[in-house]
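*Asks:* Predicted model, plus sequence, below.
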Amino acid sequence: MTEALYSQVHEALRARITGGELGVGDRLPSQAELIEEFSVSAITIKRALDMLRDEGFVSRRPRIGTVVISTTPGQDAPAHDAPGTRLPLIGYIVPGFDDAFGSHLLGGLLQASAHRAHVVVATSLGDPELEERLITEQLARGIDGLVLLPSSSRYIPPTVASLVGRRFPIVIVDRTLTGTPVSTVTSDNVTGGRLAAEYLFDLGHTRIALVQSPSTVSTIDERRRGVVAAHAAHEVRLKEAQVYSDVRSVVPGSRTPPEEDVARLVEFFEEHPDLTGCVVTEYHSARLVLQAARRLGRAVPDDLSIVCFDAPPEFVDAEVPFTHVEQDQHALGTRAFELVERQLGEQGDVAQETVPVRIVEGGSTGPAR
């Protein structure tokens, strides 16, 4: 009789999965809810869920519950450790990373998670469709939480919205998602933009360009707001003609060759020969500005001072190490893990945190002539 009951529960739940009522990443009702729904014992429910797990349909995680990882039967179910011995599995998806930005963030996350969780890393290359697929794949692997650096701040992947809705542990890094109740950890980008512009003002520069990419991420908008605020504080107007927003080759997934960006930057500075300073919102864009200045015969920093965000170790640009706004990437990674770990213990524990930034002096800035 008991076997018949757990078989009935198993078949009913299996039908919901294979029939599309429950998709990958969806959580099954709690054990208490299933007991009430089917009017059976806890042992019956456990045996039915174990069968689904053994068939590869679901993953059963402490504090998380039973989550659908596949809608077709298979033999690829993740391994299950004995109760109380398994470390949480945390997914980390990022457009890409290098020594300028990303590597140290990942290092902070991995160091914080050592002996506390396993981390699965994937790169989306800035492709929203690939990002969505990677999230689904990591859910299928049975991740307990997700740390995500989205490719855009304006487009929220449907899977992310679903995870937020059901209070799945998730933390967004380096982006602000307005109106979405999700934990975030970002640098103080507005202050960073203000510090960069004020550094140039303090050197006597009053004709300052702002160079950025057309990337649809909140960090770029926040840095621009900081630059505008610094101009307002010094009673200097930042004219739209002084803003160049079309450095395309630095955007993840872009097919624009850097040489094309350099040529357009040459035209921009030729049209504005009075500019003596430049705030650049990304390190790789600053390298292109440096090339454009040299092509025009303008020495850095004698003729043009450049302040950017982020920079790898100085030996990479030993000729002209950039003055830059430094993000505490290690702290970003550490706090991202801590926030997702906190949600593993208490679902729905949403927090927004901002990490301070600072100016690091280099050889790309000097007094205005």
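*Replies:* Arrived safely. Since we're looking at a predicted model, the values are computed, not measured.

*Asks:* make it CA atoms for all contacts and neighbour counts henceforth
*Replies:* OK.

*Asks:* ok, A42 - contacts?
*Replies:* In this structure, A42 makes contact with 31-32, 35, judged by CA atoms under 8 Å, 6 or more residues apart in numbering.

*Asks:* Show me the contact partners of stretch 220-237.
*Replies:* 189-198, 206, 210, 212-213, 238, 281.

*Asks:* So which of the residues you listed belong to helices?
*Replies:* For those, membership in helices holds for 189-198, with DSSP state H as the criterion.

*Asks:* could you pull out the helices for the stretch 101-250 of the chain?
*Replies:* 103-113, 128-140, 158-165, 189-202, 218-233 (DSSP state H, counting those that start in this stretch).

*Asks:* Check those for me and report the most buried one.
*Replies:* Taking mean count of other CA atoms under 10 Å as the contact definition, the stretch among those with the greatest mean neighbour count is helix 189-202, which reaches a mean of 23.

*Asks:* between it and helix 218-233, what angle do the directions make?
*Replies:* Orientation of helix 189-202 against helix 218-233 (axes from the mean of the first three to the mean of the last three CA atoms, to 10 degrees) gives an angle of 40 degrees.

*Asks:* how far does helix 189-202 sit from the chain's center?
*Replies:* Averaged C-alpha coordinates place helix 189-202 at 24 Å from its chain's average position (CA atoms, centre = their mean, to the nearest Å).

*Asks:* dropping in the other structure now:
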Amino acid sequence: MKEKRWVAIASSIKAAIRGGELSPGARIPSESDMAMQWNVSRMTVHQALSELQREGWVVRKPKIGTVVADRSAQPDTKIGLVFTGFIELPQGGYLAGIESSLTDGYQFIHYNTNADTQEEAKCLVAAASECSAIICYPISAPENTPLLKKIAASMPLIFVDRIPQGIDADVVMSDNFGSMVMGLRHLHALGHGRIAFFMEDQTTLSSVTDRYAGYQQFMRQEAGVPDPERWVRRIAWDVPWERYYEQVEANLIDLLSAPERGRVTAIACQQYALLAMVLEVCVNLGVSVPGELALLSFYDLDARVQPLARNTHRLIQRSVEMGAIAADRIRRRLIEGELTAQSVCLTAELIPADVRHHSPAAQEFIAARLSSAAKSSIS
């Protein structure tokens, strides 16, 4: 069986360290340089370096980069980072905050759950046996709740972004409820009273249920809508991308096909994947944003990834700050011993839509998409 490229890269670096070509403290080339050298993607290099760090061969230092570890003096305190991925946003922001705050005396061991229930359980068991504390971005699968409760009772465990139901543990997360209400108030101040809500049907995630609750309360108590549920659209998330698009498209057409007096003028999206898909559907249907439809969403990607996102209202999580707070909490638990579990919630930053003209490149992009759009889909 052919060796995976990231394994070959990691093996090469290990060989150089064993042979004395790379001594403790020596700087490893950047991920970009190594990607060019090995003719692979940066993700492949990142995976190799993450595994080397997990095994204690290298350490990552802020403003310096990756350097060869002194394996004769490895730190005693190992922190397990149990995440669904280490590159995707906002997880990359959480990790940046954690790793920049816990430096000397701590070693990070990365465990990638790949958002899989059984894999998460394996990672948690391994982290509990190998580490002194765990920082976790949980998938909140009910099957793993008993295991998480057992770990929380025996060692420092802190959750980032979300907390599984029924667990008394530290958590650092966005104020999902309050941030959603803040964004909806912004839309309402712009004259929008008929606001739909698109959400992924993941009711085990606290972030999802809190954002939904914020929508329900605002629409009832502040927008004066007695039955906001009629404008809620639930999207199955565990389906192929084509099916995901079809769901969003069908629901958007249904909402925009209503009589004008009852037609929604804005949509609040639970998260950025939904926003990206709604934008895609709007382009294909010839619906202008923000002209015909205003969009609000929690958003974790750089606006350059989706040019049209600049014309939407975005709630940006303070991910790096959240990671730093989680790191400080772990440090206190390790130093001071048992502490009462705390929940820290940070309000997201609201970035209003940029209604100025698009750049020439963006205008060409929109024109090309609209030229083939099926405008007749909405009658």
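*Replies:* Cool, got the structure. As the structure is a prediction and not an experimental result, all values here were calculated from the model.

*Asks:* still on that earlier bit, now, of the contacts of A42 of the first structure, which are buried?
*Replies:* Buried by 16 or more other CA atoms under 10 Å: 31, 35, out of the contacts of A42 of the first structure.

*Asks:* and which of the contacts of A42 of the first structure is nearest to V307 of the first structure?
*Replies:* Nearest to V307 of the first structure among the contacts of A42 of the first structure: Q31, at 56.7 Å, using CA to CA.

*Asks:* Show me what that closest one aligns to in the second structure.
*Replies:* When the two structures are superposed using TM-score structural alignment, Q31 of the first structure falls opposite a gap in the second structure.

*Asks:* and Q31 of the first structure, how far is that from A15 of the first structure?
*Replies:* 18 Å (CA to CA, to the nearest Å).

*Asks:* And for H324 of the first structure?
*Replies:* Here H324 of the first structure is placed at a distance of 57 Å from A15 of the first structure (CA to CA).

*Asks:* repeat for V67 of the first structure
*Replies:* Plainly put, V67 of the first structure is 15 Å away from A15 of the first structure if you go by CA to CA.

*Asks:* Who has more neighbours out of those two?
*Replies:* Between V67 of the first structure and A15, counted using other CA atoms under 10 Å, the more crowded position is V67 (25 against 14).

*Asks:* Distance of that one relative to I143 of the first structure?
*Replies:* V67 of the first structure is 10 Å from I143 of the first structure, where distance means CA to CA.

*Asks:* again, but for A42 of the first structure
*Replies:* For A42 of the first structure, the distance to I143 of the first structure under the criterion CA to CA works out to 25 Å.

*Asks:* Next, T44 of the second structure: secondary structure please.
*Replies:* With DSSP: H, G, I helix; E, B strand; the rest coil as the basis, T44 of the second structure sits in helix.

*Asks:* so where is the helix or strand S59 of the first structure falls within in the second structure?
*Replies:* Secondary-structure element containing S59 of the first structure, defined by DSSP states H and E: strand 58-61. Counting by TM-score structural alignment, strand 58-61 of the first structure falls onto no part of the second structure.

*Asks:* What's the first helix or strand after that strand?
*Replies:* Moving toward the C-terminus from strand 58-61 of the first structure, the first helix or strand encountered (DSSP H and E) is strand 65-68.

*Asks:* What are the buried residues along that following strand?
*Replies:* Residues of strand 65-68 of the first structure classed as buried by neighbour count (16+ other CA under 10 Å): 66-68.

*Asks:* what's the mean deviation for whatever helix or strand comes next after it versus the second structure?
*Replies:* Note on strand 65-68 of the first structure: by DSSP H and E, the next helix or strand toward the C-terminus is strand 89-94. Its aligned residues in the second structure lie a mean 0.7 Å from strand 89-94 of the first structure after superposition (mean CA distance after the TM-score superposition for the first structure).

*Asks:* What helices and strands are in contact with strand 89-94 of the first structure?
*Replies:* Taking 3 or more CA pairs under 8 Å, 6 or more residues apart in numbering; DSSP states H and E as the contact definition, the neighbouring helices and strands of strand 89-94 of the first structure are strand 118-123, helix 128-140, strand 145-148.

*Asks:* mean deviation of the shortest one from the second structure?
*Replies:* Just to be clear, that refers to strand 145-148 of the first structure. Here the mean offset of strand 145-148 of the first structure against the second structure after fitting is 0.5 Å, by mean CA distance after the TM-score superposition for the first structure.

*Asks:* what range in the second structure matches that strand?
*Replies:* Mapped onto the second structure with TM-score structural alignment as the criterion, strand 145-148 of the first structure occupies residues 133-136.

*Asks:* what's next to the matching stretch, contact-wise?
*Replies:* With CA under 8 Å, 6+ apart as the criterion, stretch 133-136 of the second structure contacts 78-83, 127-128, 155-160, 326, 330, 334.

*Asks:* and what of stretch 161-180 of the second structure?
*Replies:* By CA under 8 Å, 6+ apart, the residues outside stretch 161-180 of the second structure that reach it are 137-138, 140-142, 145, 148-149, 152, 157-160, 204-207, 210-215, 315, 317-318, 322-323, 325-326, 341-348.
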